[in-house]
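[1] What follows is a protein structure lacking sequence information:
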């Protein structure tokens, strides 16, 4: 058994409860798959008490299994808005108030797109939109009028509210929906046919289940976004909502590894991707890692031994992660449904780091030009 598969099996058989019901891992070097593994099933439980799900509602996980990518959505949205920056429709450093008038007073005038995608906007991490506001319009209004928790540019606060704002900004300046923008500017050009918002019902049996949520009368969530705020806003917003397969997520990662182009198709300019993957945090702001445009850089919490050499990537709450190490010509993707049947599972961080370590071992001695 290859090391990657061994790790995924270990997560599937962990006690007192498995980390997930299913997982897919890919380690790719120089555009070629070096290790690939799938384990488990798309669902295992009917509720949080551990009642086994009926077999007809579960399938073995394969390369075709679709996962809720959670906050990896932010990377798709960042790529989308950066295409708008390249076209001059948006600017990284123009006040967001130029397009969103609710940002036109006080310190809110200092909020820029660059600060939004580096999580230095001063906006709060979260608001319980799904619970504390009664309808979709009031929730959108709450996003656009969210109070700052600090002066923009003075600290790091990982902010879903910031990325909800990014999504609204993209829709405002183009007059198009976020699913249309992501499809036409990212997933379509990259040939990602199973990646996007709001997966159709015809693909439901390929989608990994997430959490059992009786309080919101959602039951076992499957085929609709797990994140409550995204769900309450229709499932197609800036911080969460995109679903996809591991193989297709590798294509996004490879595009970034190759400075914006893949298979002869250019999605972003080289200089744009260079900015994405270089530290953009203001002087004196140190959250324990570096941060580019929409990407974490050298974050040991999920990159393990790959952190420290300029590796970049992102994670998702549902148990997803990707890491790119250009020096090693390496892409590591891990997709799981670690919130199934409950988010009160064991920490998946150690597995993420262990999988990254397998990537490092696979490329030991390999580097740029080797």
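    Sure, I can see it. The structure presented is a predicted model; accordingly, all values stated were derived computationally and were not measured.

[2] CA only for contacts and neighbour counts going forward, please
    Will do.

[3] show me the contacts for the spatially closest residue to residue 295 that is not a sequence neighbour.
    Of all residues not flanking residue 295 in the chain, residue 313 sits nearest, at 5.5 Å (CA to CA, 6 or more residues apart in numbering). Residues near residue 313 by CA atoms under 8 Å, 6 or more residues apart in numbering: 295, 296, 297, 321, 322, 323, 324.

[4] Now the fourth one: closest residue in space, sequence neighbours ignored.
    Here the nearest residue to residue 321 in space, its sequence neighbours aside, is residue 315; by CA to CA, 6+ apart that works out to 4.1 Å.

[5] OK, contacts around the one you found?
    Here residue 315 is in contact with 71, 72, 302, 321, 322 (criterion: CA under 8 Å, 6+ apart).

[6] okay, now the one to match up with it:
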């Protein structure tokens, strides 16, 4: 109770005081102020996004770009759903999906590494001690895990544990009303058994590990990180993030389970779930694994509006500093955003995604992300249609938000049309002519 009161007081303070005048804080400007052509930007971005909506890549989207510390573009397009009842607005809140990995789990892990409470090259089992009994996992390091080099399986469908063979919900795990044993809320009238997380951990413990150490994207340990962070800090995962990052950064919409918080901002819906929730998913996390943890996870579950995301990415791009406050040492940030295993054809940093190793040599169709980004750049994508990227060399932060999974995750034209990279490229090619 005291913690919640303290957080409330701090939140009021940051809300009332508003933006700082520090030079390391994002402010608003025009493309021309940073040497870019606003007319060309609007023309090309509008064309790409409009085509995406027409091709049903998404019903609506939002783009924010900050360059040289100035937000020079922030536009909303289309609608929340294809019925066109609610237009997208620039302060709408989105389900970030796997962008959660670098905006929730990762900052906590980075801080603990910075403080010497986690070490990248020690066995992860030194901290997650239940792995000491697992011969295939006891020697895996945190560095290997964060760079997706550990050989872990990509995904376990934990929803299979709560749905029976006939598609019904197992009452031993799911209730429609809360009680002492079922207090973790999954959706409006769905509550998961409190200790279901332990079943998830056991299945992760017993999962296979490939002996071929190469890049295979896996989100399994990000389901573990919240519990590990709580064990190390003696503070709940979401409280730790609020206190150390979201409140001091003044990012009020950034957090978990927004349906419980009464925001005036609209929350953009995701998929019409025909398997588990049997309704349009809105205000609760789309990812089923995160939902079975009560919506508070490290793999998915974070929500935010674009400007809040931009502050966090700007802090990373400034190597751990924002508004005069240092969140991590410069050395820690540079280590995490560095490619870890290039000799194994693995482009990844520690938690952060990176450009393809030969990205600058590729066409837009083959590159990831835009071929013009610097090799020092970093970010992450999300399954729901989200994407964030920061480029220290070009001092550019790029935020793309959409709900491409509406009404169904079968809508994949966001990928086939390469929309996120195409929009990003515009801001590298829109340099004002000096003629």
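    Done, it's in. These figures come from a predicted structure and were not determined experimentally.

[7] coming back round to it: now name the helix or strand holding the residue nearest to residue 321 of the first structure.
    For residue 315 of the first structure, the enclosing helix or strand under DSSP states H and E is strand 312-316.

[8] sorry, back to before: what's the counterpart of the residue nearest to residue 295 of the first structure in the second structure?
    Under the alignment (TM-score structural alignment), residue 313 of the first structure pairs with residue 379 of the second structure.

[9] measure that match to residue 103 of the second structure for me?
    Look at residue 379 of the second structure and residue 103 of the second structure: by CA to CA, to the nearest Å, they are 10 Å apart.

[10] ok, now residue 59 of the second structure?
    Taking CA to CA, one finds residue 59 of the second structure at 25 Å from residue 103 of the second structure.

[11] Spit out the contact partners of residue 178 of the first structure.
    Neighbour list for residue 178 of the first structure: 167, 170, 171, 236, 237, 238 [criterion: CA under 8 Å, 6+ apart].

[12] The third one: what's its closest spatial neighbour, skipping adjacent residues?
    Leaving aside its chain neighbours, residue 171 of the first structure sits nearest to residue 177 (5.6 Å; criterion: CA to CA, 6+ apart).

[13] which residue in the second structure lines up with that neighbour?
    Taking TM-score structural alignment, the alignment pairs residue 177 of the first structure with residue 236 from the second structure.

[14] List the residues that contact its match.
    Residue 236 of the second structure is in contact with 226, 229, 230, counting by CA under 8 Å, 6+ apart.

[15] What residue in the first structure is paired with residue 50 of the second structure?
    Residue correspondence to the first structure (TM-score structural alignment): residue 50 of the second structure is matched to residue 9.

[16] And residue 63 of the second structure, by the same measure?
    When the first structure is aligned by TM-score structural alignment, residue 63 of the second structure is paired with residue 25.

[17] looking at this, that match is in a strand?
    Yes. With DSSP: H, G, I helix; E, B strand; the rest coil as the criterion, residue 25 of the first structure is assigned to a strand.

[18] what about it, neighbour count?
    26 (other CA atoms under 10 Å).

[19] Could I get the contacting residues of it?
    4, 5, 8, 35, 36, 37, 38, 246, 332, 333, 334, 335.

[20] From those, pick the one nearest residue 203 of the first structure.
    The nearest member of these to residue 203 of the first structure, counting by CA to CA, is residue 246 at 15.5 Å.

[21] Name all residues that make contact with the closest one.
    So residue 246 of the first structure contacts 24, 25, 26, 63, 66, 333, 334, 335 (CA under 8 Å, 6+ apart).
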